[in-house]
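Student: Sharing a model prediction with you, sequence too.
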Amino acid sequence: MVDVVRLVETRLRTALGEPDARASVTFLGTERIEVLRFLDEGVARYATLGMSAAPMTDPAAVLADPDRGPRAELLLSVRVVPGGAVDQVLRALAMLAASPQVEGVVVAPGASLDVGEPLWPSAPFTSVLVAAGGGLVADLELDEPLEPVRFLPLLPMTPNEAAWKRVHGAAALEERWLRHGTDLRSPQRGSVPLND
């Protein structure tokens, strides 16, 4: 049996270098989820490790296939600021990575994921938009019948942005961020203008 998590960690190290910190979280009834932190010129990149150990399955499926189904890990990039409060995002990331096991959620680009509280102390964000992968870390191809592991970036959303996205869609919000030059790595940014 292929050790998917080991292959994922190798891919992360190849793409992002050596992690400077790691933490693990286990939720009742789930496999352990680790979060690795990579520092890169003033930006902290957090990557989950363990979400891809099993494929995500449609909650409506009668039986879960142990091999077939999408696999993913989550990536979050945030500018480092004094105080280190952003490092407390580790638990929120682990919760999001465990959501396929706990809630039967299939995490895919365009989805919103909400933790119901600030992503870290004093953060203006309680949810994230799942963006398309393939940029920062390339997909990890696995032998058939296993599907590739996709490394999906998470883009923090303010509550106003999350509400606007529910009405207008993910593509419209991403276009608005781009048009206004929104710094999505800023840990304390305000909401993008939503009524122009």
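Tutor: Looks like it arrived, so ask away.
Student: hey, let's count contacts and neighbours off CA atoms from now on
Tutor: Will do.
Student: Packing partners of the longest helix along the chain?
Tutor: Ranked by number of residues, the top helix in the chain under DSSP state H is helix 89-103. Applying 3 or more CA pairs under 8 Å, 6 or more residues apart in numbering; DSSP states H and E, one finds that helix 89-103 contacts strand 21-25, strand 33-40, strand 43-49, strand 71-79.
Student: how far is the helix or strand following it from where the chain is centred?
Tutor: The first helix or strand that comes after helix 89-103 along the chain, using DSSP states H and E, is strand 112-114. Remark: strand 112-114 is offset 10 Å from the chain centroid, using CA atoms, centre = their mean, to the nearest Å.
Student: Turn the helices and strands packed on helix 89-103 into CSV, including distance to residue 109 and mean neighbour count.
Tutor: Output for the helices and strands packed on helix 89-103, formatted as CSV (distance: least, CA to CA, whole Å; neighbours: other CA atoms under 10 Å):
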stretch, distance to residue 109, mean neighbour count
strand 21-25, 24, 14
strand 33-40, 20, 20
strand 43-49, 16, 24
strand 71-79, 11, 23
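Student: next up, a second structure to put side by side with the first:
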Amino acid sequence: MGEILALVEARLLTALGEPDARAAVTFLGTDRMEVLRFVDGDVVRYATLGMSAQPMADPTAVLADPVKGPRAELVISVRAGLADTDKVLRPLAVLAASPQVEGVVVAPGASLEVGEPLWPGAPFSSVLVAEPGGLVEDLELDAPMEPVRFLPLLPMTNNEAAWKRVRGAQELQERWLSHGTDLRDPLRGSVPLD
């Protein structure tokens, strides 16, 4: 477990540079989750470290395989200085712990809900899990372990989350793209959903 997390941290540092802050959160019955903060000009990125220590297990499986199964870490990027986004550390750690706590498999296209604003004043309490590979490349592990995928999280307003449940992740992403939505704006409003 520690060896995998050391490799994951090295991959994050290679892709994002040195973190300027880190915080650790431990939930009862789960492994410790860390959240690292990276500043890149006017963008702040928060990345989890700890979620990939164990593979995510199919919630219908009788026994969880300790080696095989998808592994991931979460990354969220926001514009700096517009909101107190450092408060996202705890909600992000909660999302990273959800495979251990709730037995969910976090994958692209999924919605994750935290039940409260991601940070003070945020119009978002849920995120859309986007496709990996753009910001941080997958980390290959020795077989039979699956690679660690670094999954970007895109904050969704309540209206967007409801629309996504009906229309799907692809249509929501196309809507954001066609309207030139700045998904890094920590205070943005909902995209028009007419």
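Tutor: That came through fine. Keep in mind it's a predicted model, so treat the numbers as computed, not measured.
Student: Work out the TM-score between the chains.
Tutor: The TM-score (TM-score structural alignment, normalised by the length of the second structure) is 0.98; 194 aligned residues with a CA RMSD of 0.9 Å.
Student: returning to that earlier point: post-alignment, the longest helix of the first structure versus the second structure, mean distance?
Tutor: Average distance, helix 89-103 of the first structure versus aligned residues of the second structure after superposition (mean CA distance after the TM-score superposition for the first structure): 0.2 Å.
Student: end to end, how far does stretch 71-85 of the second structure reach?
Tutor: With CA to CA, to the nearest Å as the measure, the ends of stretch 71-85 of the second structure fall 26 Å from one another.
Student: Show me what residue 78 of the second structure aligns to in the first structure.
Tutor: For residue 78 of the second structure, the aligned position in the first structure is occupied by residue 78, per TM-score structural alignment.
Student: got a list of what that match touches?
Tutor: 43-45, 86, 184-187 (CA atoms under 8 Å, 6 or more residues apart in numbering).
Student: Farthest pair within those residues?
Tutor: Pairwise distances across those (CA to CA) peak at 14.1 Å, for the pair 86 and 184.
Student: Relative to residue 84 of the second structure, how far out is the spatially most central residue of the second structure?
Tutor: For the second structure, the residue nearest the mean C-alpha position is residue 74 (2.9 Å; CA atoms, centre = their mean). Using CA to CA, residue 74 of the second structure is found at 19 Å from residue 84 of the second structure.
Student: For residue 41 of the first structure, see how far away the match of residue 78 of the second structure is.
Tutor: 11 Å.
Student: rewinding a little: the nearest residue to the match of residue 78 of the second structure once chain neighbours are set aside - how many residues pack around it?
Tutor: Leaving out its chain neighbours, the residue that sits closest to residue 78 of the first structure by CA to CA, 6 or more residues apart in numbering is residue 185, at 4.4 Å. When neighbours are counted by other CA atoms under 10 Å, residue 185 of the first structure registers 17.
Student: tell me the contacts of residue 185 of the first structure?
Tutor: 43, 77-79.
Student: residues in the first structure aligned with stretch 162-176 of the second structure?
Tutor: Going by TM-score structural alignment, stretch 162-176 of the second structure sits over residues 163-177 in the first structure.
Student: that older thread, for the contacts of residue 185 of the first structure, which one is nearest residue 146 of the first structure?
Tutor: When the contacts of residue 185 of the first structure are compared against residue 146 of the first structure (criterion: CA to CA), the nearest one is residue 77, at 27.8 Å.
Student: That closest one: what's it in contact with?
Tutor: Neighbours of residue 77 of the first structure in contact, by CA under 8 Å, 6+ apart: 43-46, 153-154, 185.
Student: For the residue nearest to it when sequence neighbours are not counted, give me its contacts.
Tutor: Once flanking residues are discounted, residue 77 of the first structure sits nearest to residue 45: 4.4 Å by CA to CA, 6+ apart. When the contact criterion is CA under 8 Å, 6+ apart, the partners of residue 45 of the first structure are 37-39, 75-78.
Student: okay if I get those as a markdown table plus distance to residue 147 of the first structure?
Tutor: A markdown table is the format used below for those (distance: CA to CA, whole Å):
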| residue | distance to residue 147 of the first structure |
| --- | --- |
| 37 | 26 |
| 38 | 26 |
| 39 | 29 |
| 75 | 19 |
| 76 | 22 |
| 77 | 25 |
| 78 | 29 |
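Student: between those residues, which is closest to residue 166 of the first structure?
Tutor: Nearest to residue 166 of the first structure among the contacts of residue 45 of the first structure, with distances taken as CA to CA, is residue 76, at 21.2 Å.
Student: Would you confirm that that closest one contacts residue 154?
Tutor: Yes: counting by CA atoms under 8 Å, residue 76 of the first structure does reach residue 154; the two are 5.2 Å apart.
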